[in-house]
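>>> With the sequence up front, the predicted model follows.
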Amino acid sequence: MTGWTADEMPTLEDETVVVTGANSGLGREGTEAFARKGATVVMACRSVERGERAAAETREAVPDADLEVRRCDLADLESVETFAEGVREDYDAVDVLCNNAGVMAIPRQETADGFEMQLGVNHLGHYALTGHLLPALRASAGEARVVTQSSGAHEMGTMDFEDLHREQSYGKWSAYGQSKLANLLFTYELERRLDSADVGDVTAVACHPGYAATNLQYRGPRESGSALRLAGMKVANAVLGQSAAKGALPMLFAATADRVSGGEYVGPGGLLDMRGHPEFQRSNDESYDRETARRLWSVSEDETGVEYGLSA
C-alpha cells in the first residue's frame, strides 16, 4: 500500500457515490476524485448554494463531471429522510456512501431533533442516512461500501450513556471525541450485523484523515467568538496540517481499493498518523467493545426511529 494515491482508484463508470459534506474540505476533494474516475456523485450538502458553488469548481477541474447537488441537513432527521427518499426514487442503486460531513469542537448546540449537535450530526444523522439508504446500497450490482469518517480524536472519547447529549456537563472536545468514537462503534457493529445477516454485498469501513487543513477547524473558534483561537488554528493548519486532497486519501482508499475488507480502519501512515499515504490501522480498544456497540446501536434506533432490520 506504500505510496497509494487517488490515481490508483479503479474506474467508477456507471457507479453512484453519495458524499455528505461534499461542498468543502475532504468531501469536496473526494467528490472531485470520484468524478475523475467516472462516478456519478450525489453531493449531499446542508446548503445547496454552497454545494452548487463547489460543483462548479469541480466541473472546472473535471469538465465532464457527473454531479448532482441535493440538500441534506444531518442536523435534521426529516431532511435526512427526504434526501434518502429522493435518492432511492431517482437512482437504481448506491455503490458507495461516504459518511464524511462533521462538526468539531463547537459550543453546545442542539439539532432540530434535540440532540447534542456533534453527536447528532457526526453519528446520529449518518446512522439514519445509512439506514434509509441501505436498500439502495443492497441494490448495487457489485459490493457496495459504507465509509464513515472518524478521527484520531476518538481516543479521547467515552460513550456516556447516562448523559449522552451532554446536558449535565459539556466539554466541546470530549463531546467531539464521543461522536468520533461513535462513528467507529457504528461501523464495526454495522459490519458485524451485515455479516450475521449474510449481507455480503454491503461492506462497512472506517477511516480518518489525520490532520488535514480544512475549514472544519475554524467553525468552533468562530462560533465561540475567539479571534485568538481562530488565529491559532490557522497557524496550526499551516504548520501541521496536510492538504485536504491528501487528507481525503484514506476515505478514497477505503471506498475503492480491492484489498479493503469490512471492519477495517484506514488512516495516514506518516508522523503520528497525522499525514501521509493511507494504511490499515487499529483504533482504540473501546471502539471494538461489542457490548458498547450494541448499546449504542439500540440507543440510535430509539433516538432516530430508524431500524435496519439486521439482528445483532
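On my side now, so go ahead. In this text the structure is predicted, and so the values were computed from the model without any measurement.

>>> contacts and neighbour counts: CA atoms only from here.
Noted.

>>> E68: what secondary structure?
State at E68, reduced to three classes by DSSP: H, G, I helix; E, B strand; the rest coil: strand.

>>> just D302 next, same as before
Look at D302: counting by three-state DSSP, its state is helix.

>>> Tell me the spacing between the nearest residue to E68 once chain neighbours are set aside and A139.
Nearest residue to E68 in three dimensions, chain neighbours excluded: V42, at 4.9 Å (Cα to Cα, 6 or more residues apart in numbering). Computed with Cα to Cα, to the nearest Å, the distance linking V42 and A139 is 17 Å.

>>> The residue nearest to E68 - that's part of a strand, no?
Yes: assignment of V42 by three-state DSSP places it within a strand.

>>> before we move on, back to that, V42 and A139: who's more crowded?
Between V42 and A139, V42 has the larger neighbour count (other Cα atoms under 10 Å), namely 21 against 17.

>>> check contacts around the more buried one.
By Cα atoms under 8 Å, 6 or more residues apart in numbering, the contact list for V42 reads 16-19, 67-70.

>>> Try it again at 10 Å.
Residues near V42 by Cα atoms under 10 Å, 6 or more residues apart in numbering: 16-20, 22, 31, 66-70, 87, 94, 97.

>>> all helices in this protein, in order from the N-terminus.
25-36, 48-61, 77-90, 117-119, 126-138, 172-196, 216-224, 227-240, 244-247, 249-256, 290-304 (DSSP state H).

>>> structure B:
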Amino acid sequence: MSEKWTTANIRDQRGRVAVVTGANTGLGYETAKALAERGASVVLAVRNVEKGEQAAARMTGDVTVQALDLTSLDSVRTAAAALRSRLDRIDLLINNAGVMYTPKQSTHDGFEMQFGTNHLGHFALTGLLLDLMLPVLGSRVVTVSSVGHRIRAAIHFDDLQGERSYGRAAAYGQSKLANLMFTYELQRRLATHGTTIAVAAHPGISSTELSRNSPAALRLPLSRLAPLLAQTPAMGALPTLRAATDPAVLGGQYYGPGGRNEAKGHPRLVTSSPESYELAVQQRLWAVSEDLTGVKFPVVQAEQSSFPPDHGGHA
C-alpha cells in the first residue's frame, strides 16, 4: 500500500456501524464524513445536538445524531442506553472528542475537566458499549491521543484531579497519556476474544477549535504560525481513519502523521512514549478508572505480557 495513505484507501464500509464522539466539528467531523461517504452508518455522538444536526446535514449517507456530554457520567449512561436501544451492533467506536488546556474546572462528577472528559468519559462509554462490539468480527475501538501525551508524561495518582497543583498543559498531557494506556490495557483484555481490537491515533498539529483554551499569550503566535506548522482537520483525521479501516492494522498499534516530529503528513505507524507502555501503571489506571466511573468491562484482565511494545515501531 502507498506510504501516502489517504481517504481513497478506505475500503467499502457498507454494512458497518460507526459511533464517533465529538463529530460535529474538526477532526471528528472529517472522520465521520469520510466513513459515511464510504457507506458506513454513522452516529455523531455530540454534546450540542443542534450543531450535530447541522453537521449531519452537510454529510452524505446514513448519518444520525446522539446526545452525549462526556463531562457527565449520567449523560454517558443515558447515551449508551439510547445507542443500545437503537443499534444491534457497533463496528467502530471512535473516541475522538476532547478538551485541551482548559482553565482549572471540574466535570459534573467532580473530575478535573481534561482527565474527566478525555479519559474517564470515553472509558465509561466504551465499557457500556463494548458488548455490542465483541460479537462483531473486525470491530475496533479507536481512541485519539496527542503528541501532548509526552508533556510531563505521568499519571499523577496522588493528585489525579489536580486539586493540589494544576497546570493546563500537564493536565492535558496526563489525559492523553491515559488515552494510550487505556488503549493498550484494553487491547490486552480483548486479545483473548479475537474479534475486537483497540487502536490509538493522533492528529499531529491540526488547525481545529481544540486550541481555543490556550493561554492568551500563546493564541496570537499560534494563529500566525498555524499555516506553517499545522495541517487541515481533513489531514489530521487520516491517522484515525487509517486506524479504523486499514485491514493491516493490529490491536495495540498507534498511528500518527509521518512528517517531522509527527506534526503533519500522511499517517503511518508510530510509537508512543516509554511511560505509556508501563504495564503496572496501565493496570492501576484501569482499576482507578473503574472505581471512579462505576463501569466494569465485559473483558477481564489478561496475563502479563510484553505487549504492546512488540507491536510498535514504524511502518
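In hand now; what should we look at? On a predicted model such as this, the values are computed, not experimentally measured, just so you know.

>>> so what number do they get for TM-score?
Scored against TM-score structural alignment, normalised by the length of structure 1, the superposed chains reach a TM-score of 0.94; 299 aligned residues with a Cα RMSD of 1.0 Å.

>>> hang on, the earlier thing: would you turn the helices of structure 1 into JSON lines with mean neighbour count and distance to Q281 of structure 1?
Output for the helices of structure 1, formatted as JSON lines (neighbours: other Cα atoms under 10 Å; distance: least, Cα to Cα, whole Å):
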{"stretch": "helix 25-36", "mean neighbour count": "25", "distance to Q281 of structure 1": "20"}
{"stretch": "helix 48-61", "mean neighbour count": "17", "distance to Q281 of structure 1": "31"}
{"stretch": "helix 77-90", "mean neighbour count": "17", "distance to Q281 of structure 1": "31"}
{"stretch": "helix 117-119", "mean neighbour count": "29", "distance to Q281 of structure 1": "24"}
{"stretch": "helix 126-138", "mean neighbour count": "22", "distance to Q281 of structure 1": "22"}
{"stretch": "helix 172-196", "mean neighbour count": "24", "distance to Q281 of structure 1": "12"}
{"stretch": "helix 216-224", "mean neighbour count": "17", "distance to Q281 of structure 1": "23"}
{"stretch": "helix 227-240", "mean neighbour count": "14", "distance to Q281 of structure 1": "21"}
{"stretch": "helix 244-247", "mean neighbour count": "24", "distance to Q281 of structure 1": "15"}
{"stretch": "helix 249-256", "mean neighbour count": "27", "distance to Q281 of structure 1": "11"}
{"stretch": "helix 290-304", "mean neighbour count": "16", "distance to Q281 of structure 1": "19"}
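
>>> Redo these as a markdown table? Include distance to A312 of structure 1.
Output for the helices of structure 1, formatted as a markdown table (distance: least, Cα to Cα, whole Å):
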| stretch | distance to A312 of structure 1 |
| --- | --- |
| helix 25-36 | 31 |
| helix 48-61 | 37 |
| helix 77-90 | 24 |
| helix 117-119 | 22 |
| helix 126-138 | 15 |
| helix 172-196 | 6 |
| helix 216-224 | 34 |
| helix 227-240 | 41 |
| helix 244-247 | 33 |
| helix 249-256 | 24 |
| helix 290-304 | 7 |
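
>>> Quick one: closest of these to L272 of structure 1.
helix 227-240 (11.1 Å; Cα to Cα).

>>> packing partners for the closest one?
helix 216-224 (3 or more Cα pairs under 10 Å, 6 or more residues apart in numbering; DSSP states H and E).

>>> Next, work out how far apart the spatially most distant residue from the centre of structure 1 and K234 of structure 1 are.
No residue in structure 1 sits farther from the centre than L228, which is 28.9 Å out by Cα atoms, centre = their mean. Using Cα to Cα, one obtains 10 Å as the distance from L228 of structure 1 to K234 of structure 1.

>>> what's the closest non-adjacent residue to I155 of structure 2?
Nearest non-adjacent residue to I155 of structure 2, counting by Cα to Cα, 6+ apart: Q174, 5.7 Å away.

>>> That neighbour contacts L160, correct?
Yes: proximity of Q174 of structure 2 to L160 meets the contact threshold set by Cα atoms under 10 Å, at 8.7 Å.

>>> Common neighbours of those two, please.
Common neighbours of Q174 of structure 2 and L160 (Cα under 10 Å, 6+ apart) are F115.

>>> Under the alignment, what does L190 of structure 1 map to in structure 2?
Here L190 of structure 1 is matched to L186 in structure 2, going by TM-score structural alignment.

>>> so who does that match touch?
123, 126-127, 141, 180, 197-199, 251-252, 282-283, 286, 297, 299-302.

>>> Could you check which residue of structure 1 pairs with Y172 of structure 2?
Using TM-score structural alignment, Y172 of structure 2 pairs with Y176 in structure 1.

>>> One more: V63 of structure 2?
When structure 1 is aligned by TM-score structural alignment, V63 of structure 2 is paired with L67.

>>> Count the neighbours of that match for me.
21.

>>> ditto for D285 of structure 1
Counted with other Cα under 10 Å, D285 of structure 1 comes out at 8.

>>> measure A231 of structure 1 to R219 of structure 1 for me?
A231 of structure 1 is 12 Å from R219 of structure 1, where distance means Cα to Cα.

>>> ugh, wrong one, I meant G142 of structure 1
Distance from G142 of structure 1 to R219 of structure 1, by Cα to Cα: 38 Å.

>>> OK, contacts around the alignment partner in structure 1 of S273 of structure 2?
Matched to structure 1 by TM-score structural alignment, S273 of structure 2 sits across from N284. With contact set as Cα under 10 Å, 6+ apart, N284 of structure 1 has these partners: 152, 154-157, 181, 184.

>>> Please apply the same query to D158 of structure 2.
R164.

>>> aligned partner of it in structure 1?
Alignment note: D158 of structure 2 maps to E162 in structure 1; criterion TM-score structural alignment.

>>> What lines up with N261 of structure 2 in structure 1?
Alignment note (TM-score structural alignment): N261 of structure 2 maps to L272 of structure 1.

>>> Quick check: its match touching G241?
No: taking contacts as Cα under 10 Å, L272 of structure 1 lies outside contact range of G241: 12.0 Å.

>>> Pick out whichever of those two has more residues nearby.
G241 (19 against 11).

>>> Quick check: the more buried one vs A212 of structure 1, distance?
Shown here: G241 of structure 1 relative to A212 of structure 1, a distance of 5 Å by Cα to Cα.

>>> Now the common contact residues for these two.
Common contact partners of G241 of structure 1 and A212 (Cα under 10 Å, 6+ apart): 247, 274-275.
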